[in-house]
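1. fold the following, please.
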Amino acid sequence: MPPTKTTPKPLRLALLLYPGCMPAGLFAVADMVRAANLRAPRLVCELVWAGVDTAPVATWQGPTLVPSISLDRAQADAVLVPGLWLATASDLDAPLQQLEPVTRALRNLPSSTRIWSYCAGVLPLAASGRLQGVPATATWWLREALQARFKQVQWRFDESVVDGGKVLTAAGAHGHVPLMSHALAERLRPEEWRDVQQLLMLPRPHRMHPTLGGPELMSLTDEMLRRALLIVQRSPAAELRLPQLAEQLHVSSRTLARRVAAQTGMAAAQWMRRIKLRQVADALCESRQPLKRIAEELGFASEAGLIRAFRQATGMTPIAYRMAHA
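-> Now for the predicted structure:
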């Protein structure tokens, strides 16, 4: 008689509340879990709202929430650490001091407990020591500060989601979406997860080639470069020139090149080219448009030129990239 396939044990997930945390992501995660449980239909994930203790927690520009249990008593299989608002990356001492109770609580969790975090919520996780020797990602604009302070972490800032085994991290203020998409997709059947995606209108994440990763609009702290990125995205690829871009921003080419290099570590021409190729990659993975149409819409001089530039950057043809990443 063939063995009976057992139903996986429900995951007990603690949503961690701490002073100053941004609660929107936690509410969104609760919605995703509720949809997954309804679609299964079985208990895929059990949620508990936890805190360092059970005292009311004042969230960032949101409601004061009351944890139902303290983290040390939650008996959670996994803990989700939400992001927090940071005004600057130049001084992490003050927020780390305020986050010390959270850091200590994470450090004291059993080694078997999985910890998930996104955006700047990775900061207390790194401070707890749970990321030592582990691959992880975080918000792009914290890159230099985190690399300097937590040298033993295997930082992968060009990846939106990094699974380090016992830790799962995601980049960006909305990192809870790809993070939970990764986690739930592992616990649901393909058709169940597809229905949850359609119900919640979730974006289809795809693994970005490392050479195409880099600054998104929300991660650029330089206002001039935020405007520059939008101009580049909206301009035909064949017409992009540094002097013209600088003119639209009312600065010299030299000033713009210095700002790009300081913020991204890239030459201005390379940065502009990467932005356009990132748009190509997104179009390849998020649509079924033929390559010729993508080339026309993004303003490349020819389909052949797009293929040549894409292959130089990634080592892959656009069609091979679509097959691998879509």
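
2. going forward, measure contacts between C-alpha atoms and count neighbours the same way
-> Will do.

3. centre of the chain to the strand or helix carrying residue 280, how far?
-> Using DSSP states H and E, residue 280 falls within helix 268-286. Taking Cα atoms, centre = their mean, to the nearest Å, the mean C-alpha location of helix 268-286 is offset from the chain mean by 18 Å.

4. over to stretch 39-49?
-> In terms of Cα atoms, centre = their mean, the centre of stretch 39-49 is found 23 Å from the chain centre.

5. span of it from start to end?
-> 22 Å (Cα to Cα, to the nearest Å).

6. hmm, who's touching that stretch?
-> Outside of stretch 39-49, the residues within contact range by Cα atoms under 8 Å, 6 or more residues apart in numbering are 8-17, 30, 33, 36-37, 67-69, 74, 187-188, 192, 195-196.

7. could you write me a PyMOL select line covering just the buried ones among the residues you listed?
-> Burial among the contacts of stretch 39-49 is assessed by 16 or more other Cα atoms under 10 Å; the matching PyMOL selection reads:
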select buried, resi 12+13+14+15+16+17+30+33+36+37+67+69+74+187+188+192+196
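
8. let's see this one next, to set against the first:
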Amino acid sequence: MPRAHRVAVLAIDGVYPFELGMPSRILGATEGLYEVLTCSVDGRPVRTSSDFTVAVEHGPELLSTADTVVIAPFAPPPDDAEPIVPELPEPIAEAFRQIRPGTRLVSICTGAFVLAAAGMLDGRPATTHWQAAEPFRRLFPKVDLNPDVLFVDDGDVLTSAGAASGVDLFLHLLRTDHGSEIANRAARRCVVPPWRDGGQAQYIESPVPRTTQDGTAAARQWALAHLHEPLVLADLAEHARMSLRTFARRFTDEVGTSPGRWLTQQRLARARHLLESSDLPIDEIAGEVGFATSTSLRQHLHAAIGVSPLAYRRTFRAARA
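-> Now for the predicted structure:
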């Protein structure tokens, strides 16, 4: 049996307990594919953002043995100062020198500040919690920050937004490493969705006043049941009993993306599920999910994930076998 992929989680003072346990909870739901271990910069107990400390079994030497290193997020200092200065504090820098070249790096939320301060995000796309976007940009102008997404996969460096977006990222890692079947199984065990559509924009506090109407949720639910139909914005607006302009504005405010883009995302999600779980011809799948032709499905899927329907099916049906 091949050696389990070793994941070292680095806990820094002020660490958020929920996110600290996230790699073990998600990756550990795969029956031995990953070995998840936790360390601190000096091997000592770590103060959390709550009213307790955590004892860790390992010091920074663990980082030299890891295939993937995860930087867990931590709370800003009590005076609401920026989470970290542009240069790493020496204890963290010393720990980072233990990481082998080629190790996959992952950050959750404010953990991106550590990667950026280490110079590992210069010239690369990344994300962090939307509330930290302004200080992040000010401290690290060389980073191509996108605060609108749940996570960014840039190959050997991956960053995620706040809190639960770490779940999205680790399920994405599972899907990348071992295919959708294993990722979906882990998601079911953890009682979380295997993926979420939209980005951080749907969670950002907005000054737009809320009304007593039900919003666009019912229209979205209706659209999901009618994806096979040639839906347009007017259909959804009519179902929500709103004008086109009001519906488009409310939809974007609630979901974080436009109605048209959301429909495409839902159709692609349904198509990917059918490609993984059925033997339906590509033409038939296109019709089932509301694309006018198989060519349209191919174009949209390639634009979204860079592969054709046949290539996607070969990859993920093989992963299920």
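
9. show me what the helix holding residue 280 of structure 1 is packed against.
-> Here helix 268-286 of structure 1 is seen to pack against helix 223-234, helix 253-264, helix 291-297, helix 318-325 when contacts are counted using 3 or more Cα pairs under 8 Å, 6 or more residues apart in numbering; DSSP states H and E.

10. one step back: helices - which of the contacts of stretch 39-49 of structure 1 land there?
-> Under the assignment DSSP state H, these contribute 30, 33, 36-37, 192, 195-196 to helices.

11. which residue lines up with residue 39 of structure 2 in structure 1?
-> Taking TM-score structural alignment, residue 39 of structure 2 has residue 50 as its aligned residue in structure 1.

12. over to residue 53 of structure 2?
-> In structure 1, the residue matched to residue 53 of structure 2 (TM-score structural alignment) is residue 64.

13. which residues does that match contact?
-> Contacts of residue 64 of structure 1 (Cα under 8 Å, 6+ apart): 56-58.

14. next, format the residues you listed as a markdown table and append distance to residue 296 of structure 1.
-> As requested, the contacts of residue 64 of structure 1 are arranged in a markdown table below (distance: Cα to Cα, whole Å):
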| residue | distance to residue 296 of structure 1 |
| --- | --- |
| 56 | 55 |
| 57 | 52 |
| 58 | 50 |
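
15. looking at structure 2, which of the residues you listed hold up?
-> With both residues aligned by TM-score structural alignment, their matches' Cα atoms under 8 Å, the contacts of the contacts of residue 64 of structure 1 that structure 2 also has are 56-58.

16. closest one of these to residue 21 of structure 1?
-> residue 58 (8.1 Å; Cα to Cα).

17. apart from its chain neighbours, what residue comes closest to that closest one?
-> Counting by Cα to Cα, 6 or more residues apart in numbering, residue 58 of structure 1 lies nearest to residue 64, which is 4.3 Å off, once chain neighbours are set aside.

18. swap in residue 168 of structure 1?
-> Spatial nearest neighbour of residue 168 of structure 1, chain neighbours left out: residue 116 (4.6 Å); criterion: Cα to Cα, 6+ apart.

19. tally of neighbours for the residue mapped onto residue 105 of structure 2 from structure 1?
-> The equivalent of residue 105 of structure 2 in structure 1 is residue 115 (alignment by TM-score structural alignment). By the measure other Cα atoms under 10 Å, the count of residues near residue 115 of structure 1 is 26.

20. wait, doesn't residue 115 of structure 1 sit right on residue 76?
-> No: taking Cα atoms under 8 Å as the definition, residue 115 of structure 1 is not a contact partner of residue 76, at 9.8 Å.

21. could you tell me how many residues sit around the nearest residue to residue 297 of structure 1 once chain neighbours are set aside?
-> In space, residue 297 of structure 1 comes closest to residue 236 once its chain neighbours are excluded; the distance is 7.9 Å by Cα to Cα, 6+ apart. Per other Cα under 10 Å, the neighbour tally for residue 236 of structure 1 reads 17.

22. the match of residue 105 of structure 2 should be in a helix, yeah?
-> No: read with DSSP: H, G, I helix; E, B strand; the rest coil, residue 115 of structure 1 is strand and lies in no helix.

23. what are the ranges of the helices in the stretch 201-321 of structure 2?
-> 217-224, 233-240, 244-255, 259-277, 282-289, 294-305, 309-320 (DSSP state H, counting those that start in this stretch).

24. right, and these - which one's nearest residue 121 of structure 2?
-> Distance to residue 121 of structure 2, taken as Cα to Cα, is lowest for helix 294-305 among the helices of the stretch 201-321 of structure 2, at 22.4 Å.

25. any idea what residue 151 of structure 1 aligns with in structure 2?
-> Using TM-score structural alignment, the partner of residue 151 of structure 1 in structure 2 is residue 141.

26. please, which helix or strand holds that match?
-> For residue 141 of structure 2, there is no host helix or strand (DSSP H and E).

27. I'd like the distance between residue 137 of structure 2 and residue 126 of structure 2.
-> From residue 137 of structure 2 across to residue 126 of structure 2, the span is 11 Å (Cα to Cα).

28. the more surrounded of these two?
-> Taking neighbours as other Cα under 10 Å, residue 137 of structure 2 and residue 126 compare with residue 126 leading, 26 against 14.
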